[in-house]
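Peer 1: Got a predicted structure plus its sequence, pasted below:
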Amino acid sequence: MMLAPNEFLTPADGDPVAVDNAAGQGGVLLVCEHASLRMPQRLGTLGLSDDALSSHIAWDPGALAVAQKMSQALDAVLIHQRFSRLVYDCNRPPNSPAAIRPVSEVFRIPGNEQLSEADKAQRAAALYFPFQNRIATEILARQARGQSTVLVTVHSFTPVYFGRARTVEIGILHDTDSRLADRMLAAAADTSLYRVERNQPYGPADGVTHTLERQALPHGLLNVMIEVRNDLIEDEIGQGVAADFLSGLLTESLQQSQG
């Protein structure tokens, strides 16, 4: 018998969503959809090895650490997922084949094979909807008290994908609203610190801008998705450099929008 959504996570698992700096007064609202490699107790390892479970297929290495440092620098609220995207990718809607993948890159995921529609709906109810609803609630609360909101999602990507090296180091991604991305790319044009590109290594055609589409576009909020190559943020020094660069880039770009 399928478990009810509120029984999918055990008491030991805790909540599916975490909020850092909940009282932050900054205008930026940070989101990290792929922050964790943790598995719910009921799912075990999904049939994967320890190496696979700690690799980039399970989470975005370094992304949460960068987002947390940006949260401090910008006094920004940070909302992040507490479970692996292998269980459910909270940056994909329930009707997306990429929400629960039976194969990720070269890895078969036995625990995601042959799931019924009810199984998939249960995972969405336990993980996706609480996560996206928490973002929506935060945005509405900020609007009610007159606090501005600029939605920024933070991700990392692997330097080699299907055997191909990626030369881009930071991607500035956007969907149909490119206002903030345009300013950030212009501000980063002269930097020698990173190779910064638009809609790389992914873009909206790859379905990666779902949170922006769902949460920012309907409200007309400035928004951007940031991707950092994960070999650059493997340690605290790299994470700090990236966070400082991105926080400065955002601050400069937002000041331009107010000028």
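Peer 2: Here it is on my side, so go on. Numbers count the residues shown, from 1 in each chain.
Peer 1: alpha carbons only for contacts and neighbour counts from here, please
Peer 2: Noted.
Peer 1: show me what contacts Val103?
Peer 2: In this structure, Val103 makes contact with Ile109, judged by CA atoms under 8 Å, 6 or more residues apart in numbering.
Peer 1: structure B:
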Amino acid sequence: MVALLSAEEGDPVAVENAEGSSPVVVVCEHASRRMPESLGNLGLSEDALESHIAWDPGALAVSHFLAQALDAVLVCQRFSRLAYDCNRPPESPGAMPETSEIYSIPGNVALSREARAARVEALYFPFHRRIETLLQEHLSDGRAPVLVTVHSFTPVYFGKRRAVEIGMLHDADARLADGMLAAAERTKRYDVRRNEPYGPQDGVTHTLKLHGLANGLPNVMIEVRNDLIANETSQRVMADYLAGLLRESLQLQPKN
């Protein structure tokens, strides 16, 4: 199998604040729009590669400031979700999508089994192994881990404007989301909704299920509308707000 990444491109996974004291592990699957050199531009224009189809604008910055506020570790993917969407399992059509919203992705059409396997091996497995390792390290240190994934979404999707500003997404385990939604309801600062603009039916809870549900760990996926986090000031404000919701929710969780 031909390697997808060159040695010069480095590790596909980045970790910040590995020695953080918080039980929270912050994960950003769609942190980057960078494309592996071997894949070129997948037949897309530069405008398309800068748009939300290639990454989650603002999500990495919010993740960074959130981890900073909580003194938590942050794990992020260093390559575009168009090369491989690490919030999808290898068998999912969305893992290497042929289309995204109004765009077709020529470089992902009719991939061979070998080409798909190369992306899984280079991008998916290292990312999820790193999350698993960090969660195990938290457990061995006596900290009950909490999994928080951070995403952003476009305010206009298929030409339709979205009113929701922040989504608290969960699968079968709603403990953390429930607490954060209750805290958000008290402040009424943003339009915060449960399982919007996506939910488990859209296949977006893969990381939560793989690492959270499978291990009985509190978990939540946070979606922020990207026009609310377009610059550093707004990213810091949002991170502080989310950190407050998380702290309140964690206080409500039963102590092991």
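Peer 2: Happy to help now that I have it. Because the structure is a prediction, the values reported are computed rather than measured.
Peer 1: number of nearby residues for Leu228 of structure 2?
Peer 2: When neighbours are defined as other CA atoms under 10 Å, Leu228 of structure 2 has 16 of them.
Peer 1: Map it across to structure 1 for me.
Peer 2: Correspondence of Leu228 of structure 2 to structure 1, assessed by TM-score structural alignment: Leu232.
Peer 1: do the same with Ala163 of structure 2
Peer 2: Counting by TM-score structural alignment, Ala163 of structure 2 lines up with Thr167 in structure 1.
Peer 1: ok, now how distant is its match from Val66 of structure 1?
Peer 2: Thr167 of structure 1 is 20 Å from Val66 of structure 1, where distance means CA to CA, to the nearest Å.
Peer 1: Quick check on those two: which one has the bigger neighbour count.
Peer 2: Shown here are Thr167 of structure 1 and Val66; by other CA under 10 Å, Val66 has more neighbours (26 against 14).
Peer 1: which residues touch that one?
Peer 2: 154, 233, 239-240, 242-243.
Peer 1: Kindly reformat those residues as JSON lines containing neighbour count, secondary structure and distance to Ser253 of structure 1.
Peer 2: Converted to JSON lines, those look like this (neighbours: other CA atoms under 10 Å; DSSP: H, G, I helix; E, B strand; the rest coil; distance: CA to CA, whole Å):
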{"residue": "Val154", "neighbour count": "24", "secondary structure": "strand", "distance to Ser253 of structure 1": "17"}
{"residue": "Ile233", "neighbour count": "21", "secondary structure": "helix", "distance to Ser253 of structure 1": "23"}
{"residue": "Gln239", "neighbour count": "24", "secondary structure": "helix", "distance to Ser253 of structure 1": "21"}
{"residue": "Gly240", "neighbour count": "18", "secondary structure": "helix", "distance to Ser253 of structure 1": "20"}
{"residue": "Ala242", "neighbour count": "22", "secondary structure": "helix", "distance to Ser253 of structure 1": "16"}
{"residue": "Ala243", "neighbour count": "23", "secondary structure": "helix", "distance to Ser253 of structure 1": "15"}
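Peer 1: Just name the closest of these to Pro204 of structure 1, please.
Peer 2: Of all the contacts of Val66 of structure 1, Val154 has the smallest distance to Pro204 of structure 1: 15.2 Å, by CA to CA.
Peer 1: Not counting its neighbours along the chain, what's nearest the counterpart of that closest one in structure 2?
Peer 2: Structural alignment (TM-score structural alignment) places Val154 of structure 1 against Val150 in structure 2. In space, Val150 of structure 2 comes closest to Ile222 once its chain neighbours are excluded; the distance is 4.9 Å by CA to CA, 6 or more residues apart in numbering.
Peer 1: Neighbours of the one you found, how many?
Peer 2: Ile222 of structure 2 - counted by other CA under 10 Å - has 21 other residues nearby.
Peer 1: Does it touch Val148 like I think?
Peer 2: Yes - counting by CA atoms under 8 Å, Ile222 of structure 2 touches Val148, with 7.3 Å between them.
Peer 1: and the match of Leu228 of structure 2, helix, strand or coil?
Peer 2: At Leu232 of structure 1, secondary structure determined by DSSP: H, G, I helix; E, B strand; the rest coil is helix.
Peer 1: What segments of structure 1 are strands?
Peer 2: Counting by DSSP state E, one finds strands in structure 1 at the ranges 17-20, 28-32, 77-81, 103-104, 107-108, 150-157, 160-161, 164-165, 170-173, 196-198, 223-229.
Peer 1: Can you tell me what sits against the last one?
Peer 2: Surrounding strand 223-229 of structure 1, the residues in contact under the criterion CA under 8 Å, 6+ apart are 63, 150-159, 168-174, 177-181, 200-201, 209, 212, 216.
Peer 1: ok, now with 7 Å
Peer 2: By CA atoms under 7 Å, 6 or more residues apart in numbering, the surrounding residues in contact with strand 223-229 of structure 1 are 150-159, 169-174, 180-181, 212, 216.
Peer 1: For Ser178 of structure 1, see how far away the alignment partner in structure 1 of Ala118 of structure 2 is.
Peer 2: Using TM-score structural alignment, the equivalent of Ala118 of structure 2 in structure 1 is Gln122. Computed as CA to CA, the Gln122 of structure 1 to Ser178 of structure 1 distance reads 34 Å.
Peer 1: Settle it for me: which of the two has more neighbours?
Peer 2: When Gln122 of structure 1 and Ser178 are compared on other CA under 10 Å, the one with more neighbours turns out to be Gln122, at 19 against 16.
Peer 1: so what's the more buried one closest to, chain neighbours aside?
Peer 2: Looking at Gln122 of structure 1 with CA to CA, 6+ apart, the closest residue is Pro5, at 5.4 Å.
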